[in-house]
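Colleague: heads up, no residue letters with this:
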């Protein structure tokens, strides 16, 4: 072939290929700006920060072509309406707790935590490899959003009390900031559940409007100053053995995304999921030591109270399952996961952790 004709023809083919490729690349990497509303205040850098970690990952992975702006609770959407505004398309996505929407349907609780349910590792195993997230998204479908895990606090604390709890009888008449599933269980033991926003807990405890309150754990609780108005700090938060946060994304907006952007969001959510608990595990030890040094009276729930709560929780599961098919389906799936998970962890993690904790008590570490 004539060399000049070959070069000319090659140049024409290359130009044509470039012309064809450019639109395809542009379509796969469009410039997008989304809004994410959080259910948490910016002052709680751990829990709110998970959304910022997520948004930063998405921006950097797309060369800033896909930008997600995060808004704290109340700035554009009230904290407990985050899912509603994703559902109706007001915002593209939210960072929230699924169980905040217990009032719509108790089944929402399984996206975050349920009494005497899974710890954080077991939650992740169920969500990612046990079919849990698929079951949840099947449930979320009528609400016009999809969900994916976006952080975990680990096992939470059992709350701040103005008086000591020694028996089940001591719980009767206690006005406690605790809502949703846990509130329904505690109510069976005589507690009077109160649903109060995070920012209103301190003044309510200070004034005696409530007698007790649960929030998250040492790091966040210390920031909110609960130890100054309620001295007794109980553990564990049996209603939140591994409380998961969730990213909710409007279904229509999700379906419009190129596949590579969907992959970036999925990976970013997983990164935020790991980072949030890692941060909590890093900051909580120092916080619990500081709280105790400042006078907090750290107490385990008495065994009698734990057993009574466990029995009440099983009764509540049965009552709701009898009238709510979606709840029953998620509960049975979670319970099956829980049974196998604890069978394994008592052989692995629990044996190792128990030995190491004993060494710590003997001051061998």
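Modeller: Structure received. Worth saying up front: this structure is predicted, and the values here are computed from it rather than measured. Numbers count the residues shown, from 1 in each chain.
Colleague: alpha carbons only for contacts and neighbour counts from here, please
Modeller: OK.
Colleague: tell me the SS of the spatially most central residue of the chain?
Modeller: Centroid check for the chain by C-alpha atoms, centre = their mean gives residue 245 as the closest residue, at 1.7 Å. Here residue 245 is recorded as strand under DSSP: H, G, I helix; E, B strand; the rest coil.
Colleague: the helices in the stretch 151-300 of the chain, which residues?
Modeller: Secondary structure of the stretch 151-300 of the chain (DSSP state H, counting those that start in this stretch): helices at 180-187, 201-207, 218-224, 251-256, 259-293.
Colleague: highest mean neighbour count out of the ones you listed?
Modeller: Mean neighbour count (mean count of other C-alpha atoms under 10 Å) peaks for helix 180-187 among those, with a mean of 21.
Colleague: take the one below as the second:
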């Protein structure tokens, strides 16, 4: 049986493959996957389990992948280093969490006023994004693939009403990546708090506010139990991407068939995870709208305007700091600007027309 034909057929199959139809093989490769998230976290956390299970099943057990949640094997934000040094073979997490190691990571997760999920996938697959990611990460011993995005995220949760730029001055606010740099510029104190520590930090008052993901994961984390105001949209986390980073030596040790399976599983998971979040976020927002005492609103214009100006400053500084980032930004924002122009003609008018249609 042609293995590549099997792979194409398998990509369209249901998530759970019938075990009797797959010839089991003794594992030639046994990998550890370390995720920065609780592996049972609905959505992004469960995505890592599905990715690992599908690859294990498609390979007939030739490649077996065990998943370890945040903090089980290595610290939540130490997963990338663990893969680089060979402690694990794969990490699963947001590139923005590794921005402190190199800012280029953030562009493949979210960047200020950047790409939506459909734009991000198009840039990665057809606009040169994957090639730039390989150029950046292969020399560091990593082979990285996208694993999907949560789409436009919530701007943040607060204990008080936010009416203007003045109201956020001096607040201790959880945010990562480029968003942290921008928020610092407009008067906040940004803190890169790991996911599992956000709720207790809000509850204790260590944080005055936080951004995490969107309605679905925010609801699951219980922010509405300790915060009274939720604002949208995030200017910084628009794709909200998750990635799978593979140790390059482990990657190179695989057969071409196994490499193709991983690439196919990653592309399928990027679509599956992104699709999941649209439905889950819509349903969760309905539930949040019913929470007594919770106010849901949009960020004041002066905050978005200040964030836009600060984002341009940050991007100029970043572009000047590194030749590769300069080329990366030209590619990324060039694609986003073209997509934005296209959508102004097609999708923005449609969105307004649909709003009128549904009343």
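Modeller: It's in. None of these values were measured; they are calculated from a predicted model.
Colleague: TM-score for these two?
Modeller: Remark: TM-score between the superposed chains equals 0.90 [TM-score structural alignment, normalised by the length of the second structure]; 335 aligned residues with a C-alpha RMSD of 1.6 Å.
Colleague: now the helices of the stretch 151-300 of the first structure as a markdown table including distance to residue 95 of the first structure?
Modeller: Formatted as a markdown table, those follow (distance: least, C-alpha to C-alpha, whole Å):
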| stretch | distance to residue 95 of the first structure |
| --- | --- |
| helix 180-187 | 18 |
| helix 201-207 | 21 |
| helix 218-224 | 17 |
| helix 251-256 | 15 |
| helix 259-293 | 10 |
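Colleague: for those helices, which one sits closest to residue 82 of the first structure?
Modeller: In terms of C-alpha to C-alpha, the element of the helices of the stretch 151-300 of the first structure nearest to residue 82 of the first structure is helix 251-256, at 14.7 Å.
Colleague: which strands and helices sit next to the closest one?
Modeller: Counting contacts by 3 or more C-alpha pairs under 8 Å, 6 or more residues apart in numbering; DSSP states H and E, helix 251-256 of the first structure packs against strand 145-152.
Colleague: now do 10 Å
Modeller: helix 82-87, strand 93-96, strand 145-152, helix 259-293 (3 or more C-alpha pairs under 10 Å, 6 or more residues apart in numbering; DSSP states H and E).
Colleague: where in the second structure does it align, residue-wise?
Modeller: Taking TM-score structural alignment as the measure, the second structure aligns residues 248-253 with helix 251-256 of the first structure.
Colleague: go on, stretch 80-94 of the first structure?
Modeller: So stretch 80-94 of the first structure is aligned with residues 77-91, judged by TM-score structural alignment.
Colleague: now whichever helix in the second structure runs longest: buried residues?
Modeller: If you go by DSSP state H, the second structure has its longest helix at helix 323-358. Neighbour counts over helix 323-358 of the second structure (16 or more other C-alpha atoms under 10 Å) mark 325, 326, 328, 329, 331, 332, 333, 335, 336, 339, 340 as buried.
Colleague: again with stretch 40-56 of the second structure
Modeller: 43-45, 47-56.
Colleague: repeat for stretch 70-86 of the first structure
Modeller: Buried positions in stretch 70-86 of the first structure, judged by neighbour count with 16+ other C-alpha under 10 Å: 70-74, 76-77, 79-86.
Colleague: now for those residues, which pair is the farthest apart?
Modeller: By the measure C-alpha to C-alpha, 70 and 84 form the most distant pair in the buried residues of stretch 70-86 of the first structure, at 16.7 Å.
Colleague: re the thing from before, wait, the residue nearest to the centre of the first structure sits on residue 127?
Modeller: No - contact criterion C-alpha atoms under 10 Å: residue 245 of the first structure and residue 127 do not qualify, at 12.0 Å.
Colleague: contacting residues for residue 310 of the second structure?
Modeller: Taking C-alpha atoms under 10 Å, 6 or more residues apart in numbering, we find residue 310 of the second structure in contact with 112, 179, 181, 182, 183, 184, 185, 186, 304, 316.
Colleague: what is the nearest of the buried residues of stretch 70-86 of the first structure to residue 133 of the first structure?
Modeller: residue 83 (16.8 Å).
Colleague: quick check, the closest one in contact with residue 102.
Modeller: No - between residue 83 of the first structure and residue 102 there is no contact under C-alpha under 10 Å: 11.7 Å.
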